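A.B. asks: Based on what follows, work out the 3D shape:
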Amino acid sequence: MPYELIALLMFSSLMLMLMTGQRVFGAIGAVAAIAALSLWGTGGSDIPYAATMKLMKWYPLLTLPMFIFMGYVLSESKLADDLYRMFHVWMGSLNGGLAVGTILLMILVSAMNGLSVAGMAIGATIALPELLRRGYDKRMVTGVIQAGSSLGILVPPSVVLVLYAMIARQPVGQLWLAGVVPGLIMAAMFIVYIATRCRLHPELGPALSEEERNVPLAEKIRLLRAGALPIIIFAAMMVPFINGWTSLVESSAIGALTALLAAVLKGRMNRQVFETSVRQTLAISCMFMWIILAALGFGAVFDGLGAVRAIEALFTDQLGLNPWVILILMQLSFLIMGTFLDDTAMLVIVAPLYVPLVGMLGFDLIWYGILYTITTQIAYMTPPFGYNLFLMRAMAPPEISLRDIYISIIPFVLIMVAALALVMLFPQLALWLPETVYNKG
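C.D. replies: Next up is the predicted model:
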């Protein structure tokens, strides 16, 4: 059987297993194991052993539990509540001000956590009930929370970009910096849309009453100090790393310790918060490690087959496709896979194929990492089966229907597509900041 046909059979088998609801790491690992044993007999059993050794030697992998622990400490200790209260007080006088404040809250949560699911959970539990109680349009606020949570895997410290860095063998620091400008551009586009629409249709986002806005200046200043907390944590973690004073793992440890110290000083740390944070960190870290282990085995089989070069030859030599056309087709495939897979699963499934292919086509892998993160978040929110749509439905109150959720996301998806197009057309939007910082270093 030709190797190209074996590679196609592996991918089709993997997709079939995933659509039947199998666990991601189980599906990837099973297909890799069956293919390895079928191709190389008992010698194929060396692949999982080699993958395990490679995984254990990945020192940067230690950053994952650190960042995840940092995020859970800050969310479980309810420090995000103070942030939302700050935006409530300072921006409530504007039409749509609380919705704009929700986007800003999501940016700060992203800087503390790095997971889009955490942003969704905080937005749905803190912001959504408050916005609905204040008379905001339910479709408007549902879209705002979903769009804001999309910033979680783009704004540093993004956990997904750490995984991409390890799989693509690219510097994490450069990937984090590459996500800053596109992330802020996307957030700015969300804010402009919300402010413009609420100005034209004030009933969608009414301003707070004069009585509610009458908050003492001392309270406003106190809440403003609460907003400085994530900035302090972010700076304590990133500044030493960017300046070369600490390694990535050391910086992640600083971030985790700073978050823990902040929770203790605020009086929010207790046994339950600590135990929940540790348990959740262990569960998610183990999930990531199993997925990466399975992906390494899958990738080893693909390398042995020479599938990447075969597909490159198919696209460029036989079909004569332009590299940009191939890139766009790859992005479209992410949109399709995003209807039933999360970002981590998509990355580890296609990384053995897409990342080397992108390099062979002459594209920058740092830039492509940002394209990947934006595209997967668009896929998350694209009807009918977007991952975030059903997550939002599970967290939303009964009065918000699935139809409302579908309609709410349309303008924000269009904005994200526009942001993706900007980054594709102008790669320096992603590359300027890492090039500037690291060239100076």
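
A.B. asks: From here on, just use CA atoms for contacts and neighbour counts.
C.D. replies: Fine.

A.B. asks: was I right about Lys78 contacting Arg268?
C.D. replies: Yes - the pair Lys78 / Arg268 is scored as a contact, 7.5 Å apart, by CA atoms under 8 Å.

A.B. asks: so what's Ile370 up against?
C.D. replies: Leu154, Leu175, Ala178, Gly179, Ala430 (CA atoms under 8 Å, 6 or more residues apart in numbering).

A.B. asks: Repeat that for Leu37.
C.D. replies: Gly43, Gly44, Ser45.

A.B. asks: How about the contacts made by the first one?
C.D. replies: By that I understand Gly43. Leu37.

A.B. asks: Can you add secondary structure, distance to Asp343 and neighbour count and give the contacts of Ile370 back as JSON lines?
C.D. replies: Compiled in JSON lines, these are given as follows (DSSP: H, G, I helix; E, B strand; the rest coil; distance: CA to CA, whole Å; neighbours: other CA atoms under 10 Å):
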{"residue": "Leu154", "secondary structure": "coil", "distance to Asp343": "12", "neighbour count": "35"}
{"residue": "Leu175", "secondary structure": "helix", "distance to Asp343": "16", "neighbour count": "28"}
{"residue": "Ala178", "secondary structure": "helix", "distance to Asp343": "18", "neighbour count": "27"}
{"residue": "Gly179", "secondary structure": "helix", "distance to Asp343": "16", "neighbour count": "30"}
{"residue": "Ala430", "secondary structure": "helix", "distance to Asp343": "20", "neighbour count": "27"}
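
A.B. asks: Max pairwise distance over the residues you listed: which two?
C.D. replies: Leu154 and Ala430 (11.0 Å; CA to CA).

A.B. asks: what's the overlap in contacts for these two?
C.D. replies: Common neighbours of Leu154 and Ala430 (CA under 8 Å, 6+ apart) are Gly179, Val180, Pro182, Ile370.

A.B. asks: To check against the first, give me the structure of this:
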Amino acid sequence: MSYEMIATLMFASMMLMLFTGQRVFAAIGFVAALSSVLLWGTGGVEIPFSSAMKLMQWYVLLTLPMFIFMGYVLSESRIADDLYRMFHVWMGPLNGGLAIGTIGLMVLVSAMNGLSVAGMAIGTTIALPELLRRGYDKIMVTGVIQAGSSLGILVPPSVVLVLYALIARQPVGQLWLAGVLPGLMMAGMFILYIYVRCRMQPDLGPPIDKEELSKVTLAEKLRLLRAGLLPLGIFAAMMVPFVNGWTSLVESAAVGATTAFLVAVVKGRMTREVFENSVRKTLMISCMFMWIILAATGFGAVFDGLGAVRAIDALFTEQLHLSPWTILILMQLSFIIMGTFLDDTAMLVIVAPLYVPLVGELGFDLIWYGVLYTITTQIAYMTPPFGYNLFLMRAMAPPEISLGDIYRSIIPFVLVMALALTLVMVFPQIALWLPGYVYGQ
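C.D. replies: Next comes the predicted model:
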């Protein structure tokens, strides 16, 4: 049997198990173990096992639970409430100002947490009710929250980029820095769209009443500004030593987690309930990621043993005569299709054993491709009919927002994200300049 046929059977078997409702790590790990035994006999079990042991010795894995804990401490202690109040006061006088402030809130939440689900939860519980109460168009604000929450997987400390680094064997620090400018660029494009749209149609985002704003004193504004800048201080305490080479990645993660914990204690918000919820959720998410990474590395080890990547590379470039850019675009389209029914982690571990080595064989930069993958995942999250964020929003939104409203709300933001993806593809230095500058010094 040819390498191509074996690879096709492995992927088909894995997808069939996923459609039956099996857990992602169970489907991937089972197919990897069974394939290795069928291909190489009982000795084949050593392939995924040895790969898993190598992964367990990788020190960088310690960053995952610490970043996740940092994010949950900041979200469970309701520091995000102060953030939104800051944007409410400072941006409210503008048409669409609260929607613009919501994008700013999402950027800061992303820097606190690194998970899009956390941004969605905070947006729907804090920002959405306030925006609707202020008379904002429900379709526009629904799209704002979905688009803003997607920034969580691109802006550092992105957990998705850490997972990509683990699987692709790329430096996490460079990937984080590569996501900074594209993430800020995309947030800026969202803000520009909201500003222009609300200038053209003021009824979509009315400003806050001047009488209400006059009741907020300058001292209160400055207090809220300090509270809103607090997460940036935590982020700086974590990232500045790392970027300057004073601490390792794991040490920086420990600094971030410790700083977030101490801030919650000083503000009097580290209650027993907050601590228990943060630890419990951190343990749950960390274990889930660990099982998925273990299964993915085992699957990748079987692929390496097959030599399937080189065979598929030859199929595309020598037999079908496709150019490297055509293959890359087809990969991105496949991510969008898979994103209609899978989350970002599942997509990454399913195709990483094939796509990541193939990208290297085609001569593309794997740091740059990590950013492309992440942006494409953001688009897939919001693509009907089964985009991940669409159903999260439906589950969290109030009854007056229908599924049709949610589908219509994301159209302009998906177009903006597609434009951002195109810009990063055409101009790779948008992603590569900052890591090149920092690590080149």
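
A.B. asks: Tyr72 of the second structure: what's its closest spatial neighbour, skipping adjacent residues?
C.D. replies: Ser278 (5.2 Å; CA to CA, 6 or more residues apart in numbering).

A.B. asks: Kindly report the same for Tyr59 of the first structure.
C.D. replies: Val249 (7.8 Å).

A.B. asks: Touching, that neighbour and Leu64? I think so.
C.D. replies: No - in this structure, Val249 of the first structure is not within contact of Leu64 by CA under 8 Å, at 9.0 Å.

A.B. asks: Which one of these two is surrounded by more residues?
C.D. replies: Leu64 (22 against 18; other CA atoms under 10 Å).

A.B. asks: Show the contacting residues for that one.
C.D. replies: Val159, Val162, Ser285.

A.B. asks: Can you give me every residue that contacts the closest residue to Gly360 of the second structure other than its chain neighbours?
C.D. replies: Take Gly360 of the second structure and drop its neighbours on the chain: the residue closest to it by CA to CA, 6+ apart is Leu366, 6.6 Å away. Going by CA under 8 Å, 6+ apart, Leu366 of the second structure touches Ala168, Gln170, Val356, Val359, Gly360.

A.B. asks: quick one: which two of those residues are the most distant?
C.D. replies: Farthest pair in the contacts of Leu366 of the second structure, by CA to CA: Gln170 and Val359, 13.2 Å.

A.B. asks: of the two, who's got more company?
C.D. replies: Between Gln170 of the second structure and Val359, counting by other CA under 10 Å, Val359 is the more crowded of the two (19 against 16).

A.B. asks: On the three-state scheme, Pro207 of the second structure is what?
C.D. replies: coil (DSSP: H, G, I helix; E, B strand; the rest coil).

A.B. asks: From Val279 of the second structure, how far out is it?
C.D. replies: Using CA to CA, to the nearest Å, Pro207 of the second structure is found at 40 Å from Val279 of the second structure.

A.B. asks: Which of the two has more residues huddled nearby?
C.D. replies: Pro207 (20 against 16).

A.B. asks: Now do the same for that one: its match in the first structure.
C.D. replies: Using TM-score structural alignment, the partner of Pro207 of the second structure in the first structure is Ala207.

A.B. asks: hang on, the earlier thing: which of the contacts of Leu64 of the first structure are buried? Put it as a ChimeraX command.
C.D. replies: In ChimeraX, this line selects whichever of those come out buried by 16 or more other CA atoms under 10 Å:
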select :159,162,285
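
A.B. asks: which among the contacts of Leu64 of the first structure gets closest to Pro323 of the first structure?
C.D. replies: Val162 (26.2 Å).

A.B. asks: got a list of what Ala396 of the first structure touches?
C.D. replies: Counted by CA under 8 Å, 6+ apart, Ala396 of the first structure has contacts Ala124, Leu128.

A.B. asks: oh sorry, the question was meant for Phe275 of the second structure
C.D. replies: Val73.

A.B. asks: I'd like the distance from it to Ser158 of the second structure, if you could.
C.D. replies: Taken as CA to CA, the span from Phe275 of the second structure to Ser158 of the second structure is 22 Å.

A.B. asks: Now do the end-to-end distance for stretch 54-61 of the first structure.
C.D. replies: 11 Å.
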